[in-house]
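coordinates only, no sequence provided:
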């Protein structure tokens, strides 16, 4: 067995790779250069690979204590970019309701702004489990919608995952504010 230790910048490189993959995902999903079916599957593979980099970068950073300020900022931003771009594309394809995406995007901007206010006050707002569950369900929702498998049971599952993702989006917003209500005191 090898005791190979990854390079210290690997988590950040994976985060950057995730951001770089976004335009390729969008291109294949929307331009469909290989026809709808093949292009959807290429987009799906890109999205799944990008989602896996999210799991890998965090795991490596925590395991080897490679946590950086760049990673703290860019990892959640890369997640937001990936999922929000994907959902906006799905609206354009008629697979996801725009009002759901508006709620999700509004939550992401709100939490990002909230984190900036907290940072100005010297407080770091870490991701909580609700936020992690939210991201996981959003990614699963996107995977199911991009795959667009026309089997009744899969379509029902997709709808269930969509509603869970939306509920977790709202719950995570409320819990972030509740757990960090001290940040809201004395806002200028």
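Yes, it's here. Only a predicted model underlies this, so the values are computations on that prediction, with no experimental measurement involved.

switch to C-alpha atoms for all contacts and neighbour counts from now on
OK.

contacts for stretch 79-99, please.
18-19, 22, 25-26, 29-30, 50, 54, 101, 104-105, 108, 135, 138-139, 142, 145-146 (Cα atoms under 8 Å, 6 or more residues apart in numbering).

which of the three states applies to residue 125?
Judged by DSSP: H, G, I helix; E, B strand; the rest coil, the three-state class of residue 125 is coil.

residues near the closest residue to it other than its chain neighbours, how many?
If the residues on either side of it in the chain are set aside, residue 125 comes closest to residue 115, at 6.1 Å by Cα to Cα, 6 or more residues apart in numbering. Using other Cα atoms under 10 Å, residue 115 has 19 neighbouring residues.

likewise for residue 24?
Residue 24: 15 neighbours (other Cα under 10 Å).

give me the element the residue nearest to residue 11 when sequence neighbours are not counted is part of.
Nearest non-adjacent residue to residue 11, counting by Cα to Cα, 6+ apart: residue 57, 4.2 Å away. Assigned by DSSP states H and E, residue 57 belongs to helix 36-63.

quick check: which element contains the residue nearest in space to the middle of the chain?
Residue closest to the average C-alpha location in the chain (Cα atoms, centre = their mean): residue 79, at 3.3 Å. Applying DSSP H and E as the criterion places residue 79 in helix 69-92.

another structure for you, compare them:
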């Protein structure tokens, strides 16, 4: 007697709900940031708190998905998209108010959007989950953005220097992991095409 195929977790689960919540929080983060023109007052603190809460949902949904066996293909795709919406909006806002060089934001966003598109291009051959390098990239980007978002960073020299160093590290890892993902996508596509050709 053949064994029954393992049951796939439902798309309607807590980790996916948290991922969608993170997406919903992005407009609130943007509004809190721009409501007073990016000034370093209470609205800026509200933006920081929303950003921190959204980032926490990223950690929480991953922990729950792994602990309860609720990892889905939808989650593998939606989770990085939610991250890119949050991180991307923060980078654009910081550049728009002159606190971060535009070329840094542009390179990071081109990498992020490009890898997302690449994931969809090769999805017929398999899902490219986030690598360890990709997760490190997210951690560094998040840490750098939080430092830049803090209302007192521009007024504290050493804190501004730390923010710049962390952002430089995030930038480097972002570019390196982007190249790694392109190579991984090429291998995934080649393996998938070889499998298709080998079928009768």
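Thanks, I have the structure now. Remember, predicted model here, so these are calculated numbers, not experimental data.

structure 2: which residue goes with the residue nearest to residue 11 of structure 1?
Using TM-score structural alignment as the criterion, residue 57 of structure 1 maps onto residue 61 of structure 2.

residues contacting that match?
14-16, 18-19.

ok, 7 Å please
15, 18-19 (Cα atoms under 7 Å, 6 or more residues apart in numbering).

kindly list the longest helix within structure 2.
helix 157-198 (DSSP state H).

residue in structure 1 matching residue 17 of structure 2?
Under the alignment (TM-score structural alignment), residue 17 of structure 2 maps onto residue 13.

over to residue 103 of structure 2?
Checking TM-score structural alignment: residue 103 of structure 2 goes with residue 99.

what is the burial count for that match?
10.

same check on residue 81 of structure 2?
Going by other Cα under 10 Å, the residues that sit close to residue 81 of structure 2 add up to 17.

can you tell me which residues contact it?
Contacts of residue 81 of structure 2 (Cα under 7 Å, 6+ apart): none.

ok, the corresponding residue of structure 1 for it to residue 108 of structure 1 distance?
In structure 1, the residue equivalent to residue 81 of structure 2 is residue 77, according to TM-score structural alignment. Distance, residue 77 of structure 1 to residue 108 of structure 1, using Cα to Cα, to the nearest Å: 9 Å.

then residue 147 of structure 1?
25 Å.

repeat for residue 84 of structure 1
Residue 84 of structure 1 sits 9 Å away from residue 108 of structure 1, taking Cα to Cα as the criterion.

what's the answer for residue 171 of structure 1, then?
In terms of Cα to Cα, residue 171 of structure 1 sits 13 Å off from residue 108 of structure 1.

hey, what's in contact with both of those two?
Counting by Cα under 7 Å, 6+ apart, residue 171 of structure 1 and residue 108 have no shared contacts at all.

out of those two, which sits in the busier spot?
Using other Cα under 10 Å, the more surrounded residue of residue 171 of structure 1 and residue 108 is residue 108, with 19 against 14.

what's near enough to touch that one?
Contacts of residue 108 of structure 1 (Cα under 7 Å, 6+ apart): residue 80.

can you rerun that using 10 Å?
Contact analysis of residue 108 of structure 1 by Cα atoms under 10 Å, 6 or more residues apart in numbering lists 76-77, 80-81, 84, 102, 114, 169, 173.

that one maps to what in structure 2?
Aligned partner of residue 108 of structure 1 by TM-score structural alignment: residue 112.

tell me the secondary structure for its match?
Of the three states, residue 112 of structure 2 takes helix according to three-state DSSP.

ok, back up a step: so how far is residue 155 of structure 1 from the residue nearest to the centre of structure 1?
In terms of Cα to Cα, residue 79 of structure 1 sits 25 Å off from residue 155 of structure 1.

residue 35 of structure 2 maps to what in structure 1?
Checking TM-score structural alignment: residue 35 of structure 2 goes with residue 31.

so how many other residues sit close to that match?
For residue 31 of structure 1, using other Cα under 10 Å, the count is 13.

what residues are up against it?
25, 39-40.

three-state assignment of the match of residue 103 of structure 2?
Of the three states, residue 99 of structure 1 takes helix according to three-state DSSP.

how close does it get to residue 88 of structure 1?
Applying Cα to Cα to residue 99 of structure 1 and residue 88 of structure 1 gives a distance of 11 Å.
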